[in-house]
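Novice: need a 3D model of the following:
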Amino acid sequence: MKYIRRAADRGAVNLGWLVSKHSFSFGSYQDPKHMGVSALRVINDDMVMPGQGFGTHGHRDMEIISYVTEGALKHEDSEGNKHIVPAGDVQRMSAGSGVMHSEFNPSETEKVKFLQIWIQPNKMGIKPSYEQNTIPQSGPLTPLVTASGENGTLSLNQDARLSRLVLSDKESFNLTPGDRIGYLHLIKGEFKVDGESFAAGDAFAMEPKQQLVLTATSALEALWFELPPKQ
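Specialist: Got it, this is the predicted structure:
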């Protein structure tokens, strides 16, 4: 592992209505050592207070994925999409040639927690699009987003794949990105790999062809990215 990103070292933002941890440079947090991994540009660990949210704002030429871990997120955009994204759902918006959208916590009592993920596309200026789905876990590693949208996954305008890793305590898993760059972001739980211990919010990258055996030291949930080797 040449790149380890510890939860405590992430950029931190507290706006009252929003508490966020930035794995990579974003907004007012800029660090040239942490600009992203391959096409992965943003992982923001966001917590939005009840009845609050991001007002209408614009994006273009970016694949934006939201993965809700607690509560629910209300999405509206200029393409006419209006949806509630509950915990466990995955959402993908291709900003393409340009889209305006807002994200709000519709609850007046509960916080919403979600990971906001940006992946640089391999096609520019396309028509904006939106997908959302509940994808049940099937085995330890379950694909959520793929380039072709295969087998019920959401599609992505990039040669990349996003999967959810779920392990029980003491369970092991052989992790390899094949000919791609791998990146694992731990949502909850703990594990050990290659002599290092990892806890919620921690992450690491893997080089193509590298293999590591990950052993859970508690029940865990993580997101596993397989990314282009060159970007």
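
Novice: rest of the way, CA atoms for contacts and neighbours
Specialist: Fine.

Novice: list the contacts of stretch 189-203.
Specialist: Residues from elsewhere that reach stretch 189-203 (C-alpha atoms under 8 Å, 6 or more residues apart in numbering): 4-8, 183-188, 212-221.

Novice: could you also give me the structure for this second sequence? I'd like to compare it with the first:
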Amino acid sequence: MLAPAANSLTGTRGITRGVTDIRRAGDRFRTESEWLDSHHSFSFGRYYDPANVGFGLLLVHNDEVVAPGTGFDTHPHQDLEIVTWVLRGALVHQDSEGHNGIVYPGLAQRMSAGSGIQHSEKNDAGEPVRYIQMWVRPDELDLDPSYQQAEVGNSLATGELVPIASGLAKHEGSSAIRINQQDAGMSVARLQPGKAIQLPTAPYVHLFVALGAVSLEGAGDLGTADAARVVAADGQRVTAGPDGAEVLVWEMHSR
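Specialist: This is a model prediction of the structure:
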């Protein structure tokens, strides 16, 4: 994986409190090669925009498609909580701590880079893999590197907003996997047509429409790969369109 742009820890700028900032899919930064098509919600790699270097505690939110038989060779990370959510296909993970895993739709994965880890991400299948990779800073630096994955498909069948990767106290015992950041948590909902959820009440909420389309209360319609950054979120309703939707929601209580 490419490194985030320099200064990616400076937080969010140019967003007024209480305002929902809509970011359309086509406006994202893009890295494209023969084997990779990656869209970046925030400054990343060679793309740098000082007004778009993160939101809340969320540093990286990449929407990536990797061609069959290709992927990211072994590369290092340090002091990051890395959450990967696969939407189509399968991604093979291997790291220097001896962890191995195959990540596919309905399986949550977290790698804590801690004091330092090296890993690779490969698409060994015969079809492209599409996944969302998200990075947040941990509460503490120089933690022991660790890895966790868990099946969540049955929970998502309820249509509720399901805690997937969280360090929030309210998600203790209910989140599929834990991250080392007590002020952040990522939840997912798979919504049938016309069904709705409420966004969490939090200082910072990042809503990403991974599949389908939704209507966000007070902000209008969002399509596939559109996002909303909500400051001082207070439970706005998210309603799925006629074909349903899958949404990823980060709730963050600091920056």
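
Novice: about what we covered before: from the contacts of stretch 189-203 of structure 1, which land in strands?
Specialist: 4-5, 183-188, 212-216, 220-221 (DSSP state E).

Novice: give the contact list for the residue nearest the centre of structure 1.
Specialist: With distances taken as C-alpha atoms, centre = their mean, I117 lies nearest the centre of structure 1, 4.1 Å away. Going by C-alpha under 8 Å, 6+ apart, I117 of structure 1 touches 40-44, 64-66.

Novice: again, 6 Å this time
Specialist: Shown in contact with I117 of structure 1 (C-alpha atoms under 6 Å, 6 or more residues apart in numbering): 42-43, 64-65.

Novice: between these, which has the most around it?
Specialist: I65 (25 neighbours; other C-alpha atoms under 10 Å).

Novice: how about that one, what's its match in structure 2?
Specialist: The alignment partner of I65 of structure 1 in structure 2, by TM-score structural alignment, is V83.

Novice: ok, that match - contacts?
Specialist: Applying C-alpha under 6 Å, 6+ apart, the residues contacting V83 of structure 2 are 109-110, 133-134.

Novice: mind checking which helix or strand it is in?
Specialist: strand 81-88 (DSSP states H and E).

Novice: next helix or strand past that strand?
Specialist: Downstream of strand 81-88 of structure 2, the next assigned helix or strand under DSSP H and E is strand 91-95.

Novice: which elements pack onto that next one?
Specialist: Strand 91-95 of structure 2 sits against strand 100-103, strand 117-123, with contacts defined as 3 or more C-alpha pairs under 6 Å, 6 or more residues apart in numbering; DSSP states H and E.

Novice: that one: average distance to aligned residues in structure 1?
Specialist: Aligned to structure 1 and superposed, strand 91-95 of structure 2 gives a mean residue distance of 0.5 Å (mean C-alpha distance after the TM-score superposition for structure 1).

Novice: chain center to that strand: distance?
Specialist: 17 Å (C-alpha atoms, centre = their mean, to the nearest Å).
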